[in-house]
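> Need a 3D model of the following:
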Amino acid sequence: MEKINNITWHQSTVTKKDRQLLNGHKSCVLWFTGLSGSGKSTLANAVDYQLYKQGFRSYVLDGDNIRHGLNKDLRFGNYDRKENIRRIGEVAKLFVDSGQIVSSAFISPFRKDRDVVRSMFDDQEFIEIFLNCPIQVCEDRDPKGLYKKARQGEIPDFTGITSPYEIPDHPEIIIETNATTIEESIHQIFAYLKGKKIL
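So this is what the prediction gives:
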């Protein structure tokens, strides 16, 4: 990517710490990663709703929704996937800087791309949540009919079928979504956030 000269980062008068103090909690990104059908969007929205009910400032960045706007120019090849995650990382960083808890629901199949995003954040601000669900269960759910299309050759480079998914090495949270209820999963995430004094 070509470097653009003659630009300087403008430091805000109101700092991230100021915004966190106003909100009454720290800010972070909850980075939900896993195969299609593992429950990323469902769980991210469920967690967001509980945060909202309890008065915390939060927002959800969903993979499909982002591709309707910010990333609508990207396809699904390796470069496009990499750029997709880079842009989301930058957007998530802005949300964290604004003092909010942002949930990011993206397959984000490659470790290197997730590690690049992690490097954008301060310590304990990037919380990788691996939704560990067997591909057969994800395929049986197939909420969007994508696995069926991939098996029929209609979707090239489909993660888990014709494109790899690289399991996180050291995620902060692992949730077995084929054996854990949404309520139990929410409890697990909130317990982590409270344990780290984010909430």
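> For the rest of this, base every contact and every neighbour count on C-alpha atoms.
Noted.
> measure Trp31 to Ala150 for me?
Trp31 sits 25 Å away from Ala150, going by CA to CA, to the nearest Å.
> make that Lys82, sorry
21 Å.
> ditto for Arg111
When distance is defined by CA to CA, Arg111 is 23 Å away from Ala150.
> The two: which is more packed in?
More neighbours surround Ala150 than the other of Arg111 and Ala150, with 17 against 14 (other CA atoms under 10 Å).
> is it true that that one lies in a strand?
No: counting by DSSP: H, G, I helix; E, B strand; the rest coil, Ala150 is not found in a strand; it is helix.
> Make sure Trp31 is indeed in a helix.
No: counting by three-state DSSP, Trp31 falls outside a helix, being strand.
> what kind of secondary structure is Val102 in?
strand.
> That one is in contact with Asp62, isn't it?
No: judged on CA atoms under 8 Å, Val102 makes no contact with Asp62 at a distance of 10.4 Å.
> who has more neighbours, these two?
Val102 (25 against 19).
> Strands along this structure, start to end?
Per DSSP state E, the chain carries strands over the ranges 28-33, 58-62, 101-105, 126-131, 173-175.
> Another for comparison:
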Amino acid sequence: MMSASPDNRIVLCDNHSNVLKTSEPKMSSLFDVVVSRDGRFVAACGFTAEVFVYEVTFDRENVFQVSKRAFDLKGHDSGVFAVSFNASASRAVTVSRDGFWGVFDTDVRYAQGQDAGILNKGEWPQLKGASADRVRLAMSPSGESLEVSCGFTLKIFSSEDEHKDFPGLHDLHGDQRILVIKYSPCAQLEGSCGDHHVRVFRNIPEYHSQVVRLSKVR
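This next block holds a predicted model:
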């Protein structure tokens, strides 16, 4: 388990609430902290333009060993609002105040000094000048699509085609801003909540990414 607080403290705990590790990333303000679905990585982002990724290791008896800085996600020109991993933690996505999102290859040999390279980068001008508390981010389990919300608007992107512009979904929850966005395990559906109802949508950008990816291997 992981918790984060406004004083820039990240605390890792086991299932019995015993504290395993406390970290304090040096990024002035902490905007978002996430744990990868396999529990291997903890990523933190905030006022700085880099995302810090920590590796959490256990021994064969599942006893905690160490949590240490593994690599950074670089490529933005301003603070990073949020970060998310795909199901296998082989990809990560970020959104920044500079108005861009970035998809990164995190399946790297960081112990040998290999950096996480950027795979794709796209723009959503609505992110420029936004505040971190109004932004939400999720990456599909496959890593082939991502969804970003800013205030009352949800925007979905293809991870494989930054030029494809899918229409934004506006005022999904009336006068309530979007609070949570999630993908289904199959990545075919995505949902948002902010009022008394959950809105569910077909994930068309996911199919588009599959077509683009298959076209590249011909």
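> Drop the TM-score for these two in here.
Remark: TM-score between the superposed chains equals 0.24 [TM-score structural alignment, normalised by the length of structure 1]; 82 aligned residues with a CA RMSD of 5.6 Å.
> quick one: Val35 of structure 2 from Val211 of structure 2, how far?
To Val211 of structure 2, Val35 of structure 2 is 30 Å away according to CA to CA.
> what's the biggest strand by length in structure 2 packed up against?
Longest strand in structure 2, counting residues (DSSP E): strand 64-73. In terms of contacts (3 or more CA pairs under 8 Å, 6 or more residues apart in numbering; DSSP states H and E), strand 64-73 of structure 2 is packed against strand 19-23, strand 51-58.
> Could you rerun that using 10 Å?
strand 19-23, strand 41-46, strand 51-58, strand 91-96, strand 100-105, strand 117-123 (3 or more CA pairs under 10 Å, 6 or more residues apart in numbering; DSSP states H and E).
> and the angle for that strand with strand 41-46?
Angle, strand 64-73 of structure 2 to strand 41-46, by axes from the mean of the first three to the mean of the last three CA atoms, to 10 degrees: 50 degrees.
> Taking strand 51-58 as reference, get the angle to strand 64-73 of structure 2.
If you take the same axes, to 10 degrees, strand 64-73 of structure 2 sits at 160 degrees to strand 51-58.
> which parts of strand 64-73 of structure 2 are buried?
67, 70-73 (16 or more other CA atoms under 10 Å).
> Show the residue spans covered by the helices in structure 1.
Here structure 1 has its helices, by DSSP state H, at 16-23, 40-53, 63-67, 78-97, 111-118, 135-141, 146-151, 182-195.
> Can you list the helices and strands that the second one packs against?
Of the remaining helices and strands, those touching helix 40-53 of structure 1 by 3+ CA pairs under 10 Å, 6+ apart are strand 28-33, strand 58-62, helix 63-67, strand 101-105, strand 126-131, helix 182-195.
> Let's have those in CSV, adding distance to Gly89 of structure 1.
As requested, these are exported to CSV (distance: least, CA to CA, whole Å):
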stretch, distance to Gly89 of structure 1
strand 28-33, 9
strand 58-62, 10
helix 63-67, 12
strand 101-105, 9
strand 126-131, 10
helix 182-195, 20
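> Who are the contact partners of Ile173 of structure 1?
30-32, 127-131, 185, 188-189, 192 (CA atoms under 10 Å, 6 or more residues apart in numbering).
> Now, of the residues you listed, which are buried?
By 16+ other CA under 10 Å, the contacts of Ile173 of structure 1 give 30-32, 127-131, 185, 189, 192 as buried.
> TSV please, covering those and showing distance to Leu51 of structure 1.
Shown next, in TSV, are the buried ones among the contacts of Ile173 of structure 1 (distance: CA to CA, whole Å):
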residue	distance to Leu51 of structure 1
Leu30	12
Trp31	16
Phe32	16
Ile127	16
Glu128	18
Ile129	17
Phe130	20
Leu131	20
Ser185	14
Ile189	11
Tyr192	14
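> picking that back up, go through the helices and strands packed on helix 40-53 of structure 1 and name the closest to Asp115 of structure 1.
Taking CA to CA, strand 126-131 is the member of those nearest to Asp115 of structure 1, at 9.8 Å.
> That closest one packs against which elements?
Against strand 126-131 of structure 1 (3+ CA pairs under 10 Å, 6+ apart) you get strand 28-33, helix 40-53, helix 78-97, strand 101-105, helix 111-118, strand 173-175, helix 182-195.
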